[in-house]
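Novice: Compute the structure for the input listed below.
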Amino acid sequence: MSAFRYLQGYPAPLQEQVRQLLATDRLGDYLHRRYAERHQVLSDKALYNYANELKQRHLRNAPGLDKVLYDSKLDVVKNALGMHTAISRVHGGKLKAKKEIRVAALFKDAPAAFLHTIVVHELAHFREFEHNKAFYQLCEHMLPGYHQLEFDLRVYLVWRDSGAAQQTDSTS
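Specialist: This is a model prediction of the structure:
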């Protein structure tokens, strides 16, 4: 099943548990019980304020954010749930870098914890560029329980891609 591409790096028994929950239509219930809280970060301005608040709390010395927005063009198929960029431009005699974060628009409707996870992940890239031990330690520092949240976010994407999410939305 191609939806399990989000879980490829995880052990087979764990993937099998997810597969069984999906096959018995219990995966959505599991996710809803754990992550029932929705967020109110629905506009680009609200997302900018949300990300900037997290940055100020955890990465005070990092450069300021120039732009944070929901991007409907980010394609989950290409593993881009969020994106961070530092665009360098010559301004006069100086080189200035603009820091941007783009979050996939699907997170407007996702549980609050998953939006938090994506924003923390992208903010961590401003200090640590690679997905290495220091990067994940920073993510865990900024969001305790990050590893479990990242896994559950991947499970949410499996559930969403399975079509079960659309069936749930149409029956509610």
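
Novice: use CA for all of it now, contacts and neighbours both
Specialist: Noted.

Novice: Start and end of stretch 102-113, how far apart?
Specialist: Start and end residues of stretch 102-113 are separated by 17 Å (C-alpha to C-alpha, to the nearest Å).

Novice: What residues sit buried inside it?
Specialist: Buried positions in stretch 102-113, judged by neighbour count with 16 or more other C-alpha atoms under 10 Å: 102-105, 107-108, 110-113.

Novice: Which residues does it contact?
Specialist: By C-alpha atoms under 8 Å, 6 or more residues apart in numbering, the residues outside stretch 102-113 that reach it are 35-39, 41-42, 68-76, 80-84, 114-115, 118-119, 149.

Novice: Let's see this one next, to set against the first:
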Amino acid sequence: MKYLTGYPESLKAQVQQLQAEDRLGDMLLKKYPHGHGVRTDKALYDYVMALKDKFLRSSEPLSKIAFDSKLHVIANALGTHTTVSRVQGNKLKAKREIRVATLFREVPEEFLRMITVHELAHIKEKAHDKAFYQLCTHMEPRYHQYEFDLRVYLTHVDAAGKLDWPART
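Specialist: You can find the predicted model right below:
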């Protein structure tokens, strides 16, 4: 239950019971019956920019948005938001990037939205504090539920492997 650290014991017990009965994957597939169609870096860029334009229109621009196969759950990173600063002449230029673990190519849209909202929130709020999570829930009211369900999915992946979500039609 490493992905559920910090959650109440009653929730962890429910997840353990579903896992022991081999029903965890079925529960997730029932709750989230479809995957999404965002498979390329270009599609991810368009997806993230649509959210950014809706909620963070006046924030600093993003220079790169991409899936990253080097991000691994084991390293506790499902996505990253970085700022690279360089001196060009007498000006300091900053480039902002968002990278999302390739795991998110093959999950429900709700999980992709959760990680996208999380990384976009870092544009305004650096720390994982109250203001950060308020911004996350402003952009996605069900943020906390999606984060919990993603953690349940990661628990399932560790025990039984990936689920195959059919693409939306």
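
Novice: After superposition, what is the TM-score?
Specialist: Once superposed, chain against chain, the TM-score is 0.94 (TM-score structural alignment, normalised by the length of structure 2); 164 aligned residues with a C-alpha RMSD of 1.0 Å.

Novice: ok, back up a step: looking at the buried residues of stretch 102-113 of structure 1, which are in strands?
Specialist: 102-104 (DSSP state E).

Novice: Export these to a markdown table and append columns for distance to Gln8 of structure 1.
Specialist: As requested, these are exported to a markdown table (distance: C-alpha to C-alpha, whole Å):
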| residue | distance to Gln8 of structure 1 |
| --- | --- |
| Arg102 | 24 |
| Val103 | 22 |
| Ala104 | 21 |
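
Novice: His58 of structure 1 maps to what in structure 2?
Specialist: Aligning on TM-score structural alignment places His58 of structure 1 opposite Phe55 in structure 2.

Novice: no, scratch that, I was asking about Phe151 of structure 1
Specialist: By TM-score structural alignment, Phe151 of structure 1 lines up with Phe148.

Novice: Leu21 of structure 1 now?
Specialist: Taking TM-score structural alignment, Leu21 of structure 1 has Leu18 as its aligned residue in structure 2.

Novice: what's the answer for Met142 of structure 1, then?
Specialist: Under the alignment (TM-score structural alignment), Met142 of structure 1 maps onto Met139.

Novice: Please report how far that match lies from Lys2 of structure 2.
Specialist: For Met139 of structure 2, the distance to Lys2 of structure 2 - C-alpha to C-alpha - is 27 Å.

Novice: The two - which one has more neighbours?
Specialist: Set Met139 of structure 2 next to Lys2 and count neighbours by other C-alpha atoms under 10 Å: Met139 wins out with 22 against 9.

Novice: nearest residue to the spatially most central residue of structure 1 other than its sequence neighbours?
Specialist: Structure 1 has Ile118 as the residue nearest its centroid, 2.4 Å off, counting by C-alpha atoms, centre = their mean. Counting by C-alpha to C-alpha, 6 or more residues apart in numbering, Ile118 of structure 1 lies nearest to Gly82, which is 6.4 Å off, once chain neighbours are set aside.

Novice: Can you give me every residue that contacts the aligned partner of that neighbour in structure 2?
Specialist: Applying TM-score structural alignment, one finds that Gly82 of structure 1 aligns to Gly79 in structure 2. By C-alpha under 8 Å, 6+ apart, the residues touching Gly79 of structure 2 are 71, 98-101, 115, 119.

Novice: swap in Lys124 of structure 2?
Specialist: Contacts of Lys124 of structure 2 (C-alpha under 8 Å, 6+ apart): 59, 132.

Novice: And it, what's its match in structure 1?
Specialist: Using TM-score structural alignment as the criterion, Lys124 of structure 2 maps onto Arg127 of structure 1.
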